[in-house]
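K.L.:
output the structure for:
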Amino acid sequence: MGQKYIKQFIQVVISLGIAIWIFWFLYKDIALDSLIDQVKSSNWSWIVFSILISILGYFVRSWRWTLLIDTEEGQKVTVTRAYHALMVGYLVNMLIPRAGEVARCGVLTRTNGISIGYLIGTVIVERSVDLLCLVSVILLAFMVERELFLNLANQLISIDSLGEQLLSNLPIVIGGLAILLLLVFYILKRFRDHGLINKLQHFFREILSGLKQIGTLANPAGFWISSISLWVIYFLTMYTIAFGIPSTANLSSGEILLVMVMGSIGMVAPVQGGIGTFHALVAFILIQLGISEVDGKIFAAIIHGTQVLLVLGAGLISWLIMMKLPSWIKPEEV
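P.N.:
As a prediction, the model looks like this:
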């Protein structure tokens, strides 16, 4: 048991170290005066509005979670209580990546008497749908800003020359794909009992079973509407804060969508609160959109900083509220 905790501690320290290093590398050349000037020149009415939209998003996510908690076990979970548990989870995620998902389930287990295994199952369903939505949003961004996508790809590799090479070597390409598919099939069959293969198969089975479970809910329409609404809210959060900062006020809605996609990918990285990875990807796409490097990095710092302060403040309040609630006692134990 001691070795397990030591291993987890080392993983946390490494992920935090990587996050801090990326953040330092990005901002080491930016003078503090530049950041202060940008903050002072920003329209904080828009930024506060952005924060209010974020809070709405947390309540929508909480409502969606209650739709999944369809069990006679324990006490019925209200949206308010789900919100407080959710914010505690986000607070824990700021310290230990991904641990917040278990933490929020543990909070409801203590206060509402619902088994943690059941609650973790609902979180897996949530994350499966969130992944599906993220892929859908990336495809939407590609369709809206197709030219910019192709320009970015061309910076990495010449698409035209790649296409010509593929066509001129079509038989080799088809043969190579066939060999690759056979190799994948062989590996899956030969090493089907290997831990990594089992984990991958288990991951996809969980996503499929989670999607099937949604159809059995009492309010499946509400679940899908809230899931889509969350991404609309994420977009509006970034869109309004862009209005509040002079350097990004003229970005189009399609360009903001691209920035949101890059930021979402940065938040998926296994580091505390997306520190560093969020800033790097958001700043990168803004530079491609014609924003100066300094302004792009400062924009990323402002939007991420306001969200971090919101999570810290709301998370601590929710933690205090939930800790004051008594632990759930089964009726037969009274």
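K.L.:
contacts, neighbours, all on C-alpha from now
P.N.:
Will do.
K.L.:
and the helices in the protein?
P.N.:
Per DSSP state H, the chain carries helices over the ranges 2-27, 32-41, 44-68, 79-93, 99-112, 116-144, 146-156, 159-168, 170-190, 195-214, 220-243, 253-268, 277-288, 293-324.
K.L.:
now the third one and helix 116-144, what's the angle there?
P.N.:
Read that as helix 44-68. Helix 44-68 runs at 130 degrees relative to helix 116-144, counting by axes from the mean of the first three to the mean of the last three CA atoms, to 10 degrees.
K.L.:
just to revisit the earlier point, including distance to residue 330 and mean neighbour count, could the helices of the chain go into a markdown table?
P.N.:
As requested, the helices of the chain are exported to a markdown table (distance: least, CA to CA, whole Å; neighbours: other CA atoms under 10 Å):
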| stretch | distance to residue 330 | mean neighbour count |
| --- | --- | --- |
| helix 2-27 | 32 | 14 |
| helix 32-41 | 52 | 13 |
| helix 44-68 | 21 | 19 |
| helix 79-93 | 19 | 24 |
| helix 99-112 | 10 | 21 |
| helix 116-144 | 15 | 17 |
| helix 146-156 | 56 | 13 |
| helix 159-168 | 64 | 11 |
| helix 170-190 | 46 | 12 |
| helix 195-214 | 27 | 14 |
| helix 220-243 | 29 | 19 |
| helix 253-268 | 38 | 20 |
| helix 277-288 | 44 | 23 |
| helix 293-324 | 18 | 18 |
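K.L.:
what about stretch 273-284, distance to the chain center?
P.N.:
12 Å (CA atoms, centre = their mean, to the nearest Å).
K.L.:
now do it: everything it contacts.
P.N.:
19-23, 26, 93-95, 97, 259-260, 262-269, 271, 293, 296-297, 299-301, 304, 308 (CA atoms under 8 Å, 6 or more residues apart in numbering).
K.L.:
hmm, try it at 6 Å
P.N.:
19, 22-23, 94, 259, 262-263, 266-267, 296-297, 300 (CA atoms under 6 Å, 6 or more residues apart in numbering).
K.L.:
quick one: which of these is nearest residue 46?
P.N.:
Residue 46 lies nearest to residue 300 out of the contacts of stretch 273-284, by CA to CA, at 15.6 Å.
K.L.:
for comparison, sequence B:
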Amino acid sequence: MKASIRKILSLIIPLFLGLGIIYYQYTTLSSEELQKIKICFQKADYLYIYLSLLISLFGYWSRAYRWKFSLNHLGYQTHFKNDFLTVCVSYLVNLTIPRSGEISRAALLKKYENVPFDKGFGTIVAERIVDLLLFLLFVGLAFVLQFEKLYAFICEKISIEKILLFIALGVLAGVGFILLWIYAEWKIIIKLKEKLSGLLEGMQSIYKMKDKWNYIFHSFFIWFSYLMMFYVTIYALPETASMSFDVVVMGFVFGSIAVGFTNGGLGAYPLAIAMIFSLYGISKDVGTAFGWLVWTSQTLLTIFLGLSSYLLLPILNKKIK
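P.N.:
Predicted coordinates for the structure are as follows:
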């Protein structure tokens, strides 16, 4: 009963949060700004939108291909069709409950390739660790490239005294967490330690993998395709076409963070893009329009590929058998 309630809440809360953000955006935009957004959609060069979708397909392909290396390492030879289609379905499922796609991906692999669920899920967890590390590299790059701009913005909004206070509190919280981690025997700490050991084991399996360099190459390629998908879209609007690459990286990073707040970034993604772009002189309406262009096109692609893959899986596996 508790598990079903948690499932419902994990679906409803992000959804309502996303709808609330959309309502907030709509009510804070003037009629002129709303009209400007409509014009942006009408005059956008959709050739660049289609190009971004094509680049996204390379990301899907690379993620599925990378998966084969870790599965092969465990002794499982899977059909690439099933790897690719289950990846597409997982992206679709993630639009409902964040991160639930990983479970569906492992379950579908068990159904169509007979790979044990725990083994398949373990490879996916290892992937997520690598993806997180690479994303943190992008975060670091963005902050290095735009340190002066971000520092000036933070100082303008927050006083130096408050910044120092936040730093001090952060250090104290960090020290407190380390002490709890070492000495506390609470159930939640023990569970976290068990999960961490599992994650470390997953990372070690990548290090021991025969094809680890191919795995690492595809890991970088996946994130490169994500960034390029975002980058080419700036040319769809004349107001964003002249943006420098470092600004694009900032938008990409904060947009990626926003995706985790609601169902697939519903509402949160365009808001984050508009806020970041506003720091660089791009009006709120143009930033919002750009965010919705990227989010809508990518979400429609995810829905199309996910539904098509779900329908194709049983059909193609009849032929395989």
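K.L.:
follow-up on the earlier one: what is the most widely separated pair among the contacts of stretch 273-284 of structure 1?
P.N.:
Going by CA to CA, the pair spanning the contacts of stretch 273-284 of structure 1 furthest: 94 and 296, at 23.3 Å.
K.L.:
how about residue 25 of structure 2: what's its closest non-neighbour residue?
P.N.:
Computed as CA to CA, 6 or more residues apart in numbering, the closest residue to residue 25 of structure 2 that is not its neighbour in sequence is residue 271, at 7.3 Å.
K.L.:
trace the one you found over to structure 1, please.
P.N.:
Counting by TM-score structural alignment, residue 271 of structure 2 lines up with residue 280 in structure 1.
K.L.:
how near is its match to residue 286 of structure 1?
P.N.:
10 Å (CA to CA, to the nearest Å).
K.L.:
also residue 171 of structure 1?
P.N.:
From residue 171 of structure 1 over to residue 286 of structure 1 (counting by CA to CA), the distance is 40 Å.
K.L.:
repeat for residue 227 of structure 1
P.N.:
27 Å.
K.L.:
just residue 279 of structure 1 next, same as before
P.N.:
Counting by CA to CA, the gap from residue 279 of structure 1 to residue 286 of structure 1 is 11 Å.
K.L.:
residue 126 of structure 1 too?
P.N.:
For residue 126 of structure 1, the distance to residue 286 of structure 1 (CA to CA) stands at 30 Å.
K.L.:
now residue 274 of structure 1
P.N.:
Counting by CA to CA - residue 274 of structure 1 and residue 286 of structure 1 are separated by 17 Å.
K.L.:
what sits against residue 205 of structure 1?
P.N.:
Contacts of residue 205 of structure 1 (CA under 6 Å, 6+ apart): none.
K.L.:
what lines up with it in structure 2?
P.N.:
Looks like residue 205 of structure 1 aligns to residue 197 there (TM-score structural alignment).
K.L.:
identify the residue nearest the spatially most central residue of structure 2 in space, chain neighbours excluded?
P.N.:
The centre of structure 2 sits closest to residue 256, judged by CA atoms, centre = their mean, with a distance of 5.1 Å. Distance criterion CA to CA, 6+ apart; nearest residue to residue 256 of structure 2, sequence neighbours excluded, is residue 269 at 7.8 Å.
K.L.:
same question for residue 21 of structure 2.
P.N.:
In space, residue 21 of structure 2 is closest to residue 267, 5.3 Å off (CA to CA, 6+ apart).
K.L.:
measure that neighbour to residue 292 of structure 2 for me?
P.N.:
Taking CA to CA, one finds residue 267 of structure 2 at 8 Å from residue 292 of structure 2.
K.L.:
what residue of structure 1 matches up with residue 307 of structure 2?
P.N.:
By TM-score structural alignment, residue 307 of structure 2 lines up with residue 316.
K.L.:
so how far is residue 70 of structure 1 from that match?
P.N.:
28 Å.
K.L.:
equivalent analysis for residue 4 of structure 1, please.
P.N.:
33 Å.
K.L.:
and residue 102 of structure 1, by the same measure?
P.N.:
In terms of CA to CA, residue 102 of structure 1 sits 18 Å off from residue 70 of structure 1.
K.L.:
same check, this time on residue 230 of structure 1
P.N.:
Counting by CA to CA, the gap from residue 230 of structure 1 to residue 70 of structure 1 is 21 Å.
K.L.:
what of residue 160 of structure 1?
P.N.:
53 Å.
K.L.:
over to residue 129 of structure 1?
P.N.:
17 Å.
K.L.:
please apply the same query to residue 204 of structure 1.
P.N.:
23 Å.
K.L.:
swap in residue 9 of structure 1?
P.N.:
Taken as CA to CA, the span from residue 9 of structure 1 to residue 70 of structure 1 is 35 Å.
K.L.:
got it, and residue 275 of structure 1?
P.N.:
35 Å.
K.L.:
of these two, who's got more company?
P.N.:
residue 275 (26 against 16; other CA atoms under 10 Å).
K.L.:
what residue of structure 2 takes the place of residue 223 of structure 1?
P.N.:
In structure 2, residue 223 of structure 1 lands on residue 215 (TM-score structural alignment).
K.L.:
so who does its match touch?
P.N.:
residue 66.
K.L.:
now do residue 5 of structure 2
P.N.:
Residue 5 of structure 2 neighbours (CA under 6 Å, 6+ apart): none.
K.L.:
burial measure for the closest residue to residue 237 of structure 2 other than its chain neighbours, as a count.
P.N.:
Excluding its sequence neighbours, the residue lying closest to residue 237 of structure 2 (CA to CA, 6+ apart) is residue 44, at 5.3 Å. Residue 44 of structure 2 is flanked by 18 other residues according to other CA under 10 Å.
K.L.:
tell me if I'm right that residue 44 of structure 2 and residue 238 touch.
P.N.:
No: between residue 44 of structure 2 and residue 238 there is no contact, the gap being 8.1 Å when judged by CA atoms under 6 Å.
K.L.:
list residues touching both of those two?
P.N.:
Counting by CA under 6 Å, 6+ apart, nothing touches both residue 44 of structure 2 and residue 238.
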